[in-house]
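Peer 1: Coordinates for the following, if possible.
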Amino acid sequence: MADDRAPHALPDTPADTVSAPEQNAVDGPPQRLPRTVANDGDTDTAPVSVTDDAAREPAVSVWTTAQTSPAAQRKGRYVADATAHPAKMLPAVAAHAIDHYTDPGDLVLDPMCGIGTTLVEAVHLGRRAVGIEYEPHWVDVARANLALAHTAGVDHNGRVFHGDARQIASLLPPEYLGQAALVVTSPPYGPSTHGQVAVSPGAGVQKYHHLYGNTLDRGNLANIGHHRLLSGFTRILAGLVPFLRPGGHIAITIRPWREHAELIDLPSQILACGIHAGLIPVERCVALLARAAEHDLVARGSFFQRDFIRKQREAGLPLHLISHEDVLIFRTVLRRSAGSGIATERQGSRRFVTGRTRHAGNPRVGSGASESWAA
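Peer 2: Next up, the predicted model:
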């Protein structure tokens, strides 16, 4: 669906998104994707720069971020050790978010940066970057990737700090308070990781590099169970707010996973986490993990994803291969009311008040939020 709003001028209140018929993407005229965006070739040539004006207008909620393979996107920008991470963010996803929600010179933050994909793409786009990573090995890899960018001639200001993002207030120097224009991050997917495969004679197909660190490490959010993951991620989101400038954005890439063929709707749960942390949801986009050809999507699913779907279909369950990630976009409030601690945003004579309520339904959903208008 076409989004006719300027990428850096999101409305102050939800009412603005439907204030005029011509702004309604459903009622508006159809828009064709530029051919520079929807490349129908199957070659792994370098993707079109996301800064190209033809690729930016009109902005759409479906991001064509898999026109080239993940390996092609990382070639030359990431050290060899980066391939071992079990759940790497697609570089084009990070680059698209950075290009559309920041300007050159802005600060981009990732509190769970892994191999530093967000940071690398940020510095290549002329932004400053700072990240936090829990596992020491990936801290070293992220720093090596930033060093590789410097070797390639990118004059950047990028830093990586080691620690638990739930303690972000004690990890980042005060100089970053109120400075970040954008956070791009993704929570761990629990058992649903990418990994790599190898075939050995007599041993069949073996999966490796598919686990987060030491599975006995209970400090790692990936190893503490689903409900505690949601609680911990909510704490991280709340801790990010002081480091974001007023109206700063948070882009979270997330996909659902399956347990015993049951869909775990992690995107909706993370949406509830963001609201509970006091953030304002503004967009829900789709980042493709499949190449957009002229008439269809060419999936890039892993061997294990395809094998799982095949077996489920043979068993009579018509499941589909996941070929996208949800991208949830939040932003911080523009100002706070003095003394009350309640986030408010004024437009004319109206005030938008965000309050919190507990969700009494499925415990997987966690806590939601209530919204009301006050004169």
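Peer 1: Going by C-alpha atoms from here, please, whenever you check contacts or count neighbours.
Peer 2: Will do.
Peer 1: now the end-to-end length of stretch 252-265.
Peer 2: Counting by Cα to Cα, to the nearest Å, you get 14 Å between the two ends of stretch 252-265.
Peer 1: got the contact list for it?
Peer 2: Residues outside stretch 252-265 that contact it (Cα atoms under 8 Å, 6 or more residues apart in numbering): 184-187, 189, 192, 266-267, 312, 324-329.
Peer 1: Most neighbours among these, please name it.
Peer 2: Ranked by neighbour count (other Cα atoms under 10 Å), those have V184 at the top, with 28 neighbours.
Peer 1: Tell me the secondary structure at it.
Peer 2: strand (DSSP: H, G, I helix; E, B strand; the rest coil).
Peer 1: Could you also give me the structure for this second sequence? I'd like to compare it with the first:
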Amino acid sequence: MDAPSQPTPALTGTPRQLLPLTVWMCPDPDDEQPTASSRFDPCVRHRPNAGRELARHLIATCTHDGDLVAETHPTNDSVLAAAAELGRRAVACAPHFALAQYVASTLRSRSLGGAARGVALRPCRPDQMTRALADHLGTTALVITAPPPDDGDTALRPSRQGRAACPGCSASVTAVRQPPLGEVLLASWRMLRPGGHLAVVTTARHEGGRFIDPAPQIIRQARALGFRYSQHVIAVRVPSSEDGVLVQSSPGDLAQIRDQRATALPPAARVHADVCLFTKPHPTPNDDGRNDREPKGKV
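Peer 2: Predicted coordinates for the structure are as follows:
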């Protein structure tokens, strides 16, 4: 006789929502790698999270020809150059003159031809872009933001090693304060058109003996404004082969290598960046006529 069938256990609690996850291979070009002869020495905190290959992936995925791309925390010309090469318009917010000068000079050194006329720099902080870019409110297709860490005075200390200061640190010092993440997300909401995308590029790190992952806070604050969390992207930033990935260290990284007997954590290699990709939803009939430029919540 057949054994009695066992009852199927009932699911309890809230169903899990699986996060759409993808991996992009985005190795940084050689001209974005830090070298001993670089005019500026980007510190570990401000090495470009949105390198040119990652920018190309984001722009090609989220925009169409002629669309506008805005960047809030530039450390070089990667996003502007990628947008020009793909036939998009782009504008970057540069709050510091030396940073703007550096980005503009590297952009001029590229062979972009007439495409360079579609990209520009605006002298403003990320949270002020709604005023500086008032002519583009509600029409931007993609905002790329890579906010630097904000954990005290060490985040604002320039890195010098015989060369000019890190342009990202210089911008932080000159701007007096880093705008809160919520203000940058709110400005991004107002810049984006319905259906537009916000890409927040970040990375987890060890600092002061702690593991710091900013992604949960970013997701929580973006959702509070009304953004829809569309996808999480792992952007591999180093070259790969069948045998693995190639991690190259800069002179500054090599100087941090500790004795094997040391109890402190070893220096971490930046192999990938995390990209939280959000979408500004289209207004619905339930919005009661609410202006689609205003978020549903505050952060």
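Peer 1: Superposed, what's their TM-score?
Peer 2: The TM-score (TM-score structural alignment, normalised by the length of the second structure) is 0.74; 269 aligned residues with a Cα RMSD of 3.7 Å.
Peer 1: corresponding residue for S78 of the second structure in the first structure?
Peer 2: In the first structure, the residue matched to S78 of the second structure (TM-score structural alignment) is T117.
Peer 1: just checking, that match touches A92?
Peer 2: No. Counting by Cα atoms under 8 Å, T117 of the first structure stays clear of A92, with 9.5 Å between them.
Peer 1: follow-up on the earlier one: ok, the contacts of stretch 252-265 of the first structure vs Q347 of the first structure, which is closest?
Peer 2: For the contacts of stretch 252-265 of the first structure, the closest approach to Q347 of the first structure (Cα to Cα) belongs to I329, at 21.4 Å.
Peer 1: Would you mind finding the match for the closest one in the second structure?
Peer 2: Looking across to the second structure (by TM-score structural alignment), I329 of the first structure lines up with L277.
Peer 1: and that match, that's in a strand?
Peer 2: Yes. If the criterion is three-state DSSP, then L277 of the second structure is within a strand.
Peer 1: For it, give its distance to S172 of the second structure.
Peer 2: Distance from L277 of the second structure to S172 of the second structure, by Cα to Cα: 25 Å.
Peer 1: go on, L21 of the second structure?
Peer 2: For L21 of the second structure relative to S172 of the second structure (Cα to Cα), the value is 32 Å.
Peer 1: who has more neighbours, the two?
Peer 2: S172 (21 against 11).
Peer 1: so that one touches T154, yeah?
Peer 2: No. Assessed by Cα under 8 Å, S172 of the second structure is found out of contact with T154, at 11.1 Å.
Peer 1: quick one, strands of the stretch 101-250 of the first structure?
Peer 2: 107-110, 128-133, 158-162, 180-185, 196-200, 204-208, 244-254 (DSSP state E, counting those that start in this stretch).
Peer 1: Nearest residue to the counterpart of I144 of the second structure in the first structure in space, please, no chain neighbours.
Peer 2: Per TM-score structural alignment, the equivalent position to I144 of the second structure in the first structure is V184. Nearest-residue entry for V184 of the first structure: A251, 4.8 Å, with adjacent residues in sequence omitted and distances by Cα to Cα, 6 or more residues apart in numbering.
Peer 1: can you count the residues close to P15 of the second structure?
Peer 2: Using other Cα under 10 Å: P15 of the second structure sits among 7 other residues.
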